[in-house]
Structure formats: C-alpha cells, structure tokens
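Colleague: sharing a model that was predicted from the sequence below.
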Amino acid sequence: MTIDVLSADTIRPLTELALELWPDCTFDEEYDYFTQVLHSENAICYLARDQNRYIGFIHVTLRTDYVEGADESPVAYLEAVYVKPDYQQLGIGKKLVSLGEEWGRQKGCRHLASDAELTNSASIDFHRKIGFNEANRIVCFIKEL
C-alpha cells in the first residue's frame, strides 16, 4: 500500500472515492470542493493506493470555531475517512488517521476531533477502536420559517 497526498493528479480518484462515501453528492460538487482543498493550508487529504487502484482516503481540516470536547483551538478535524469494503479491517483506516494526526500536530493542534451519525454504528465502533473518546451526543433540529 502506498499513501499519496492530494495533488492535481489525484483529485479525480479522490472525488470518486468520496462519492462512494456520500452517494447523494454530485461529482462536480465534490471535484470543485477538493480542488479548493488542494490549494488550502488549512486542509489535507491523503489517499491510500494498492498498486494503481485508489482504495481509501482521509480528509482533515483545521477548525478554529467551537469543537465539541475540545478546550483549545485550532483543532484538527476528521471530516472524512473511507476505505473500500474489500480493504477494510486491514489497518488502512488507522494508518490514514495516523497521518491526519501527524498533520494536526504539525499545525499546532493538541486534539483530533470527529463526528458520526448516531445510527452509524460502524463509524462509532471504528472511532472507538482507534482511540477516540465520545465527547457528546446531540439531536439537531430545524424549523421552516
């Protein structure tokens, strides 16, 4: 397995992986977003590659707004981590998160934060398995005006 940092050459495969994670998004929307990430000092993406096939990615940002459970800023925030199903349970996700942690340390962060939907038990289990502690559970509301 090889790890590549997001580059102009990897935006397309990253976008394709992101659509596997978020199938309700559009290719153009995600491609444009990751093009912006490419030029950002406050975000990073790493892609895992098995020979010529991209099999997973992580996206980490710096957040300076309030982050649940953190007592200082900035916080490295795990926006997304995804590994293709055939490659899960092989330590790839953990390796990607370790790279995100190191990037956060280099940016002066003392915390890596993340979130998961209350019903996403696989994500919650993954977070716990790699050392995250649950900070809070919330239900969000919205009302049409």
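Modeller: Great, that's in hand.
Colleague: okay, CA-based contacts and neighbour counts for the rest of this
Modeller: Noted.
Colleague: for the most centrally placed residue in the chain, which non-adjacent residue is closest in space?
Modeller: Nearest to the geometric centre of the chain sits residue 80, at 2.3 Å (Cα atoms, centre = their mean). Leaving aside its sequence neighbours, residue 80 sits nearest to residue 59 (Cα to Cα, 6 or more residues apart in numbering; 5.1 Å).
Colleague: ranges for the helices of the protein?
Modeller: 11-21, 27-38, 92-106, 121-129 (DSSP state H).
Colleague: and those helices as JSON lines, adding mean neighbour count and distance to residue 141?
Modeller: What follows is these, written out as JSON lines (neighbours: other Cα atoms under 10 Å; distance: least, Cα to Cα, whole Å):
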{"stretch": "helix 11-21", "mean neighbour count": "19", "distance to residue 141": "24"}
{"stretch": "helix 27-38", "mean neighbour count": "16", "distance to residue 141": "25"}
{"stretch": "helix 92-106", "mean neighbour count": "19", "distance to residue 141": "30"}
{"stretch": "helix 121-129", "mean neighbour count": "13", "distance to residue 141": "21"}
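Colleague: one more to weigh against that first structure:
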Amino acid sequence: MHIEPISEANLRILTELALALWPDCSFEEEYEYYKRMIGSNTEVCYLVKVQEDYVGLIQLSLRTEHVEGTTTSPVAYVEGIYVKPEYRKRGIGKQLITFGESWAKQKGCTEYASDVELPNTKSIAFHQKAGFEEVNRIVCFAKKLL
C-alpha cells in the first residue's frame, strides 16, 4: 500500500474516486475543484494505491471557523474519506485517518474533526473505531425565499 498526494498525474482517478463518494457531483466541477487544490496550504487530498490500483482517498482541510466540539484553531478536518468496497475491512481507512493525523500535527493542529450524515451508520461506526468521539448531532433546515 502506498499513499500519495494529489497531483496532475492522479487528478482524473482522484475525481473518479470522489464521485464514488459524492455521486451527485459532476466530473467536470470536481476535476476543476481538485485541480485548484494542487499546491494549497490549507486543503489536500491523498490517494491510496494497492499494487497498481487506486483504492481510496482522504480529503483534508484546515478550518479556521468554528468546528463543533473543538476549542482551537485551526482544526484539521476530514472533508471526505473513501475506500472502494472491495478493499474495505483491511485497515486502509484507518491508515488514511492516521496519515491525516500526521498531516494535522505537521500543520500545528491539536484537534482533528470530521462529520457524517445521520443515516450513514457505517461511516459513524468507522469514525468511532478510528478514535473519533461523537460531539453533537444536528438537523439542518432550508427555506426557499420567494
């Protein structure tokens, strides 16, 4: 297993993996988003490669606004984590979380956070197994203004 940072060389496969995580997004928008991320000091993606197959990703950011359950700033934030279904239950996700922790410490962070939608019980269980502690649950609302 090898973990590598986002680059021009892996941008297309990164976008494909991201679309597996967020299927409602468009390839073109995500591709451009990740292209702009290359070289950023506050956002990064890492991909996991097993032999010749890219099998997962972790997207991290430094958040300076309020992060639920934290008291410092910036906070390292897991914006997304994904492992292909056929590679799950092998410790790859946990290794990505640990890799993200190292990145966070290098950036001077003392807190690490993430979020999961309430119905995603598998991801909630994964985060708990990875050492995250649930700090809050919310329901978000929106209203169209006419």
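Modeller: Sure thing, it's come through. Note that the structure is predicted; figures quoted are calculated from it, not measured.
Colleague: compile the helices of structure 1 into TSV and extend it with columns for distance to residue 2 of structure 1.
Modeller: As requested, these are arranged in TSV below (distance: least, Cα to Cα, whole Å):
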stretch	distance to residue 2 of structure 1
helix 11-21	14
helix 27-38	19
helix 92-106	10
helix 121-129	22
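Colleague: looking at those helices, which is closest to residue 66 of structure 1?
Modeller: Distances from residue 66 of structure 1 to each of the helices of structure 1 were compared by Cα to Cα, and the smallest falls on helix 92-106, at 16.5 Å.
Colleague: what residues of the strand ranked longest in structure 2 count as buried?
Modeller: In structure 2, ranked by residue count with DSSP state E as the criterion, the top strand is strand 53-63. Judged by neighbour count (16 or more other Cα atoms under 10 Å), strand 53-63 of structure 2 contains these buried residues: 54-63.
Colleague: residues in contact with that strand?
Modeller: 13-14, 17-18, 42-49, 73-84, 87, 96-97, 100 (Cα atoms under 8 Å, 6 or more residues apart in numbering).
Colleague: circling back: so which of the helices of structure 1 comes closest to residue 139 of structure 1?
Modeller: Distances from residue 139 of structure 1 to each of those were compared by Cα to Cα, and the smallest falls on helix 121-129, at 15.8 Å.
Colleague: what packs against that closest one?
Modeller: Identification of packing neighbours for helix 121-129 of structure 1 by 3 or more Cα pairs under 8 Å, 6 or more residues apart in numbering; DSSP states H and E yields no helix or strand.
Colleague: now stretch 111-119 of structure 1: how far from the chain's centre is it?
Modeller: Stretch 111-119 of structure 1 has its average C-alpha position 10 Å from the chain's average C-alpha position, going by Cα atoms, centre = their mean, to the nearest Å.
Colleague: make that stretch 58-73 of structure 2, sorry
Modeller: In this view, stretch 58-73 of structure 2 has its centroid 12 Å away from the chain centroid, taken as Cα atoms, centre = their mean.
Colleague: so which bit of structure 1 is it matched to?
Modeller: Stretch 58-73 of structure 2 corresponds to residues 58-73 of structure 1 when matched by TM-score structural alignment.
Colleague: what's the end-to-end length of the matching stretch?
Modeller: 21 Å (Cα to Cα, to the nearest Å).
Colleague: cool, stretch 104-117 of structure 1 as well?
Modeller: The first and final residues of stretch 104-117 of structure 1 sit 23 Å from each other (Cα to Cα).
Colleague: stretch 64-71 of structure 2 now?
Modeller: One end of stretch 64-71 of structure 2 to the other measures 11 Å (Cα to Cα).
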